[in-house]
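**Q** Below is the sequence, then the predicted model.
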Amino acid sequence: MALETLLLVEDDELLATQTRRALERHGLSVTLAADAGQARQCMASLPTLDAAVLDQNLGADNGLDLIAPLLTHFPQCRILVLTGYGSIAAAVAATRRGAHNYLTKPAGAGDILDALRLDPAQMESLPDSPPSLQRLEWEHIQRVLDAHGGNISHAAAALGIHRRTLQRRLKKRPSPVQFERERPGKN
């Protein structure tokens, strides 16, 4: 699919400017909006739109709420949701609302373009239901632990729990059977 016009909805001004410049270097005409209100104004004024990149968390607004209006105005628009807080549940919510793809930040222009151009048939399917709370807790703990270089004490402090509590939770990893049940096509 050829992409020529793109709407970038990002509330972080520096990130928005950098992403816009990078996408323009790839030959796209990029319209920038900092919040949902500006995005709606852009939708009303743009004659065509090939793609939209939406930040999921736009201050008081939710980028997911822009998916339906975008698809109403531009039915062929490919929508990519970007977020700094990626989870399977959020990806499921975004794609169910009509997003073409979902990426966690940081994502470079190449990653964004690849995600927008990817044929939906080539993408991994998402699970039919959100993961269990145990699975979400496990994934969150792993992200925090990784962000602190594997240091249990620092990760526990960041999570607001005692070090020994974190160690106990790490020993209670969700079973592989539960992971298999949550994977797409494994019902």
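**A** Everything's here; your move. Numbering: from 1, shown residues only.

**Q** CA atoms for contacts and neighbours, from now on please.
**A** Noted.

**Q** I'd like to know how far residue 154 sits from residue 119.
**A** 41 Å (C-alpha to C-alpha, to the nearest Å).

**Q** quick one: which of those two has more around it?
**A** Neighbours around residue 154 and residue 119, counted as other C-alpha atoms under 10 Å, are more numerous at residue 154. The numbers are 16 against 12.

**Q** how near is the more buried one to residue 144?
**A** Distance, residue 154 to residue 144, using C-alpha to C-alpha: 9 Å.

**Q** same thing with residue 23?
**A** For residue 23, the distance to residue 144 (C-alpha to C-alpha) stands at 31 Å.

**Q** which residues are contacting the lengthiest helix in the chain?
**A** Ranked by number of residues, the top helix in the chain under DSSP state H is helix 133-147. Here helix 133-147 makes contact (C-alpha atoms under 8 Å, 6 or more residues apart in numbering) with 87, 151-152, 155, 158-159, 170, 173-174, 179.

**Q** Which parts of this protein are strands?
**A** Remark: strands assigned in the chain by DSSP state E are 5-9, 29-33, 51-55, 57-58, 61-62, 78-83, 101-104.

**Q** Residue 156 against residue 170, yeah?
**A** No. In terms of C-alpha atoms under 8 Å, residue 156 does not count as a neighbour of residue 170; the distance is 11.1 Å.

**Q** quick one, which of the two is more surrounded?
**A** Legend: neighbour count by other C-alpha under 10 Å for residue 156 and residue 170, higher for residue 156 (20 against 14).

**Q** Got another one to weigh against that:
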Amino acid sequence: MSDDQAETMAEGQDRSLLIVDDDKPFLSRLTRTMESRGFSVRCAESVAEGLEAIAQSPPAFAVIDMRLGDGNGLDVIAELKAKRPDARGVILTGYGNIVTAVTAVKFGAFDYLAKPADADEIYHALMAVQHDKAELPENPMSADRVRWEHIQRVYELCGRNVSETARRLNMHRRTLQRILAKRAPR
């Protein structure tokens, strides 16, 4: 879809947008760009500020960083969906993996983008009519990566409780903590 088609589609729409990110330079750049594209933007730098903004007036659109200084952006997207089910939220994160993408969508995110995402990608994710079918990857995940993804999935399903995850995976808690602290294998 072209920018013109997206603009036409959204003309009668509520164009309120909440951006929640603790990276101040990124937040100010994205705010200016989205305002230039016709959005009425409110900013928040923490989970608490994001929840407060939603309580005051739930926006039609949201761009939320997953990892914030005072918590997880998934809490903000879940609250947005509870207050305004038709809202379109996009989760941004520097820790892109399948588990967090699935979790974000389950919490109500419309889309999920790995940082660094530019304003065009974010805009197109917000305005997308439907998700395109994923293409077959040229380089599928390694066995180590699949194992790491599985551990991350169980960790999320256990409510990010390390002890419960270790028990369910039948592994030592400290071993699990070391795995969780490392970057994802390629």
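**A** In hand now; what should we look at? Just so it is clear, the model here is predicted, and its values are computed rather than measured.

**Q** May I have the TM-score of the superposed chains?
**A** TM-score of the superposed chains, computed with TM-score structural alignment, normalised by the length of the second structure, equals 0.65; 135 aligned residues with a C-alpha RMSD of 2.7 Å.

**Q** Now the longest helix of the first structure: buried residues?
**A** Residues 135-136, 138, 140-141, 144-145 are the ones in helix 133-147 of the first structure that count as buried (16 or more other C-alpha atoms under 10 Å).

**Q** Please identify which two of those residues are farthest apart in space.
**A** Pairwise distances across the buried residues of helix 133-147 of the first structure (C-alpha to C-alpha) peak at 15.2 Å, for the pair 135 and 145.

**Q** Please say which position in the second structure residue 159 of the first structure maps to.
**A** For residue 159 of the first structure, there is no aligned position in the second structure, judged by TM-score structural alignment.

**Q** so how far is residue 131 of the first structure from residue 159 of the first structure?
**A** Remark: distance between residue 159 of the first structure and residue 131 of the first structure (C-alpha to C-alpha) = 20 Å.

**Q** Neighbour count: those two, which is higher?
**A** More crowded of residue 159 of the first structure and residue 131, by other C-alpha under 10 Å: residue 131, with 18 against 15.

**Q** Please pull up the equivalent of residue 94 of the second structure in the first structure.
**A** Residue 94 of the second structure maps onto residue 84 in the first structure, by TM-score structural alignment.

**Q** Which residue of the first structure lies farthest from its centroid?
**A** In the first structure, counting by C-alpha atoms, centre = their mean, residue 164 sits farthest out from the average C-alpha position, at 32.2 Å.

**Q** Can you name the residues that contact that residue?
**A** The neighbourhood of residue 164 of the first structure, defined by C-alpha under 8 Å, 6+ apart, contains no residues.

**Q** try the one 3 residues further on
**A** Listed by C-alpha under 8 Å, 6+ apart, the contact set of residue 167 of the first structure reads residue 152.

**Q** With residue 76 of the first structure instead?
**A** Residue 76 of the first structure sits in contact with residue 50, where contact means C-alpha under 8 Å, 6+ apart.

**Q** burial count for residue 18 of the first structure?
**A** Per other C-alpha under 10 Å, the neighbour tally for residue 18 of the first structure reads 13.

**Q** That one matches what in the second structure?
**A** Aligning on TM-score structural alignment places residue 18 of the first structure opposite residue 29 in the second structure.

**Q** which residues touch whatever residue of the first structure lines up with residue 78 of the second structure?
**A** Counting by TM-score structural alignment, residue 78 of the second structure corresponds to residue 68 in the first structure. Residues near residue 68 of the first structure by C-alpha under 8 Å, 6+ apart: 97-98.

**Q** Turn the strands of the first structure into a markdown table, columns for mean neighbour count.
**A** Shown next, in a markdown table, are these (neighbours: other C-alpha atoms under 10 Å):
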| stretch | mean neighbour count |
| --- | --- |
| strand 5-9 | 23 |
| strand 29-33 | 19 |
| strand 51-55 | 27 |
| strand 57-58 | 18 |
| strand 61-62 | 14 |
| strand 78-83 | 25 |
| strand 101-104 | 20 |
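
**Q** Nearest approach to residue 115 of the first structure belongs to which of those strands?
**A** So among the strands of the first structure, strand 101-104 is nearest, using C-alpha to C-alpha, at 6.2 Å.

**Q** Spell out for me which residue occupies the centre of the second structure.
**A** By C-alpha atoms, centre = their mean, the second structure has its centre lying nearest to residue 91, at 1.6 Å.
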